[in-house]
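Enquirer: this one's sequence-less:
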């Protein structure tokens, strides 16, 4: 008889590509994973790995067995959940990954709603940039729903089977210190920002590259006095008079006194917001969560202000 523990380990080895990575994920040593896989090969009479001195490669049979094992494990989990439900103790889990500003101003409000406070529903939240969230949505991954953005036209490379759900556009705003004398909503020419200090994204990130392109296209070669990927920090540095910045509207739900939004038509930039659902997510919970996102006040605010 095949061991369910060994099958769960096989799924992780195939997904992550190594005994060490699977062991780290499951809390085993690489040696313990190797022993489990050897026992599974013996029990199934199927060669699952090609082993060499330095590496281990799953065979086609391992990939096929991994897919079947994943279905079997899902059925087993559902069976256990049904048993708990019959006893009144079932808890259903939805694992959500979200970038910081949407977690702070949107997800934090959704989980306060009565439906998501139900003791039978557990929402587990991971905070991370899209590059960290997207890999967790692959089959057998750590996430069921991801809330992501992308800037520019490059888009995101998604795992197979992930569904997209459009949430809206989040325009970047130019924010300057109030002490510079500009009134909120003032329309500025880009030349008025040529010689002022700037607060930009950390160099080397994909977003920073987009910012560089937009600024250079407008003839700006900014004097950078600070680099930050935390928009809350950026806004407070602007309010302190340290420099000018471009901040997405969603992150400005709590804009501090001393930071003023101005209009600079030459610096138009928007990030696109999406919810992503993994192929093996609990679809009823995932769809309800996406609907709650679409109805969130903050998304309505930025949509109305665009």
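Expert: Yep, it's here. It should be emphasised that the depicted structure is a prediction, and the values quoted were computed from it without experimental measurement.

Enquirer: rest of the way, CA atoms for contacts and neighbours
Expert: Noted.

Enquirer: any idea how far residue 149 is from residue 21?
Expert: Look at residue 149 and residue 21: by C-alpha to C-alpha, to the nearest Å, they are 28 Å apart.

Enquirer: neighbour-wise, which of those two wins?
Expert: Neighbour tally, residue 149 and residue 21, criterion other C-alpha atoms under 10 Å: the higher count belongs to residue 149, 23 against 18.

Enquirer: who does the strand or helix carrying that one touch, helix- and strand-wise?
Expert: Residue 149 is part of strand 145-151 when elements are defined by DSSP states H and E. Applying 3 or more C-alpha pairs under 8 Å, 6 or more residues apart in numbering; DSSP states H and E, one finds that strand 145-151 makes contact with strand 92-98, helix 130-133, strand 270-277.

Enquirer: can you list those in CSV and add mean neighbour count?
Expert: Shown next, in CSV, are the helices and strands packed on strand 145-151 (neighbours: other C-alpha atoms under 10 Å):
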stretch, mean neighbour count
strand 92-98, 21
helix 130-133, 18
strand 270-277, 21
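
Enquirer: Export these as a markdown table, with columns for distance to residue 195.
Expert: Formatted as a markdown table, the entries for these read as follows, by distance: least, C-alpha to C-alpha, whole Å:
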| stretch | distance to residue 195 |
| --- | --- |
| strand 92-98 | 36 |
| helix 130-133 | 33 |
| strand 270-277 | 24 |
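
Enquirer: List just the one of the ones you listed that sits closest to residue 13.
Expert: Among the helices and strands packed on strand 145-151, the nearest to residue 13 by C-alpha to C-alpha is helix 130-133 (19.8 Å).

Enquirer: Against that first model, consider the following:
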């Protein structure tokens, strides 16, 4: 039994699919299936139950998962402590990020690491809010960039940026031409909204309810790219998005946006670390670089002067 076998087992348990793991590892599904079968024989029992949509852990698999996660955590901390004896900071830092925060922030952080700390490697994983929280809770990532709906107060979370909400459409529509639009103007608008259950969707629905109406979800989609493509191709459609996710499209004129007011619907971008976990030297360096970068960008997740910035809050 090798440590790579244990890591593969945890990866399959998290993704729930041999196919997804194979794609992530750039191999074929049969190779992953064979490795897991060999691992199950070594363990002495079935770890996964095959379903029509992938695989789920058996009761025995759940037991093994708990033990393996603890062992891997201890091993990672041991290897990390060994690496700290080196004068040159090194090691892998696993970061969970929202899709709208992945670029250009992570691209910039990688460039700085490449030049200043070449032995530190990034492992970047995109996800939605609840998924990233789960990754933090299980220790699957060392830090995460999240959207919160209240300012962070704990020592394990740092406020990076504050983001307003924008009503976004294709260019030329009168409703999104002014700088601002009152939330009550959303009544009856055909919207592309995130799917339920979603904390953000719940907040939007509750805000509309407090104004005496319900939001009209003509399309529901979690993917930011899908939302943006739909409204860009349909002149009657709108979406409620943050400024970082539409910066490129606003700059190039593909989309048009007005800030939603009354209420403002602010979201807070935070850098969160696991409440309990081993904070390595490499993790501390990456965390500091993220804070320095966003601070240098005046609290934005995009550079106000670099390529890809619209140079405006809109």
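Expert: Good, I have the coordinates. Because the structure is a prediction, the values reported are computed rather than measured.

Enquirer: still on that earlier bit, mean offset of the strand holding residue 149 of the first structure relative to the second structure (after superposition)
Expert: For strand 145-151 of the first structure, the mean distance to aligned residues of the second structure following superposition is 2.0 Å (mean C-alpha distance after the TM-score superposition for the first structure).

Enquirer: Where does that strand end up in the second structure?
Expert: Residue correspondence for strand 145-151 of the first structure in the second structure, counting by TM-score structural alignment: residues 143-149.

Enquirer: what residue of the first structure takes the place of residue 231 of the second structure?
Expert: With the correspondence set by TM-score structural alignment, residue 231 of the second structure lines up against residue 238 in the first structure.

Enquirer: what about the closest residue in space to its match that isn't next to it in sequence, neighbour count?
Expert: Leaving aside its sequence neighbours, residue 238 of the first structure sits nearest to residue 177 (C-alpha to C-alpha, 6 or more residues apart in numbering; 5.3 Å). Using other C-alpha under 10 Å, residue 177 of the first structure has 23 other residues around it.

Enquirer: Residue 177 of the first structure contacts residue 236, doesn't it?
Expert: No: the pair formed by residue 177 of the first structure and residue 236 falls short of the contact definition of C-alpha atoms under 8 Å, at 9.6 Å.

Enquirer: Now for the two: what residues contact both?
Expert: Common contacts of residue 177 of the first structure and residue 236, defined by C-alpha atoms under 8 Å, 6 or more residues apart in numbering, comprise residue 259.

Enquirer: Spell out the residue ranges of the helices in the stretch 201-314 of the second structure.
Expert: In the stretch 201-314 of the second structure, the segments counted as helices under DSSP state H, counting those that start in this stretch are 224-233, 247-252, 281-296.

Enquirer: Run the angle between the longest one and strand 143-148 for me.
Expert: Using axes from the mean of the first three to the mean of the last three C-alpha atoms, to 10 degrees, the direction of helix 281-296 of the second structure lies 40 degrees away from that of strand 143-148.

Enquirer: Mind jotting down where the strands sit in the second structure?
Expert: With strands called from DSSP state E, the second structure shows them at 48-51, 54-57, 91-97, 120-126, 143-148, 157-163, 166-169, 180-182, 190-193, 216-220, 238-241, 256-261, 267-272.

Enquirer: Tell me which of those is the most buried.
Expert: Across the strands of the second structure, the average number of neighbours (mean count of other C-alpha atoms under 10 Å) peaks for strand 166-169, which reaches a mean of 27.

Enquirer: What range does it cover in the first structure?
Expert: Correspondence between strand 166-169 of the second structure and the first structure is established over residues 173-176, with TM-score structural alignment as the criterion.

Enquirer: distance from the matching stretch to the second structure after superposition?
Expert: Using mean C-alpha distance after the TM-score superposition for the first structure, the mean distance for stretch 173-176 of the first structure is 2.2 Å.

Enquirer: Tell me where the stretch 1-150 of the second structure has helices.
Expert: According to DSSP H, counting those that start in this stretch, the helices that the stretch 1-150 of the second structure contains are 3-15, 18-25, 29-43, 59-84, 99-101, 107-116, 129-138.

Enquirer: Dump those to TSV, plus distance to residue 225 of the second structure.
Expert: Written out in TSV, the entries for those read as follows (distance: least, C-alpha to C-alpha, whole Å):
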stretch	distance to residue 225 of the second structure
helix 3-15	22
helix 18-25	21
helix 29-43	28
helix 59-84	34
helix 99-101	9
helix 107-116	19
helix 129-138	17
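
Enquirer: Look up how far residue 178 of the first structure lies from residue 240 of the first structure.
Expert: Noted for residue 240 of the first structure: a distance of 9 Å to residue 178 of the first structure, by C-alpha to C-alpha.

Enquirer: which neighbours do those two share?
Expert: With contacts defined as C-alpha under 8 Å, 6+ apart, the residues adjacent to both residue 240 of the first structure and residue 178 are residue 258.

Enquirer: per the alignment, residue 244 of the second structure corresponds to what in the first structure?
Expert: For residue 244 of the second structure, the equivalent position in the first structure is taken to be residue 250, counting by TM-score structural alignment.

Enquirer: for that match, what are its contacts?
Expert: Applying C-alpha under 8 Å, 6+ apart, we find residue 250 of the first structure in contact with 101-102, 105, 170, 298-299, 302.

Enquirer: on that earlier part again, of all the helices of the stretch 1-150 of the second structure, which one is nearest residue 189 of the second structure?
Expert: helix 99-101 (24.3 Å).

Enquirer: residues in contact with that closest one?
Expert: Outside helix 99-101 of the second structure, the residues touching it (C-alpha under 8 Å, 6+ apart) are 126-128, 145, 224, 244-245, 301.

Enquirer: try 7 Å
Expert: Taking C-alpha atoms under 7 Å, 6 or more residues apart in numbering as the criterion, the residues outside helix 99-101 of the second structure that touch it are 126-127, 244-245, 301.

Enquirer: Can you tell me which residue sits nearest the middle of the first structure?
Expert: Centrality entry for the first structure: nearest residue to the mean C-alpha point is residue 133, 3.2 Å, by C-alpha atoms, centre = their mean.

Enquirer: isn't it right up against residue 99?
Expert: No: the pair formed by residue 133 of the first structure and residue 99 falls short of the contact definition of C-alpha atoms under 7 Å, at 8.1 Å.

Enquirer: That concludes my questions; thank you for your assistance.
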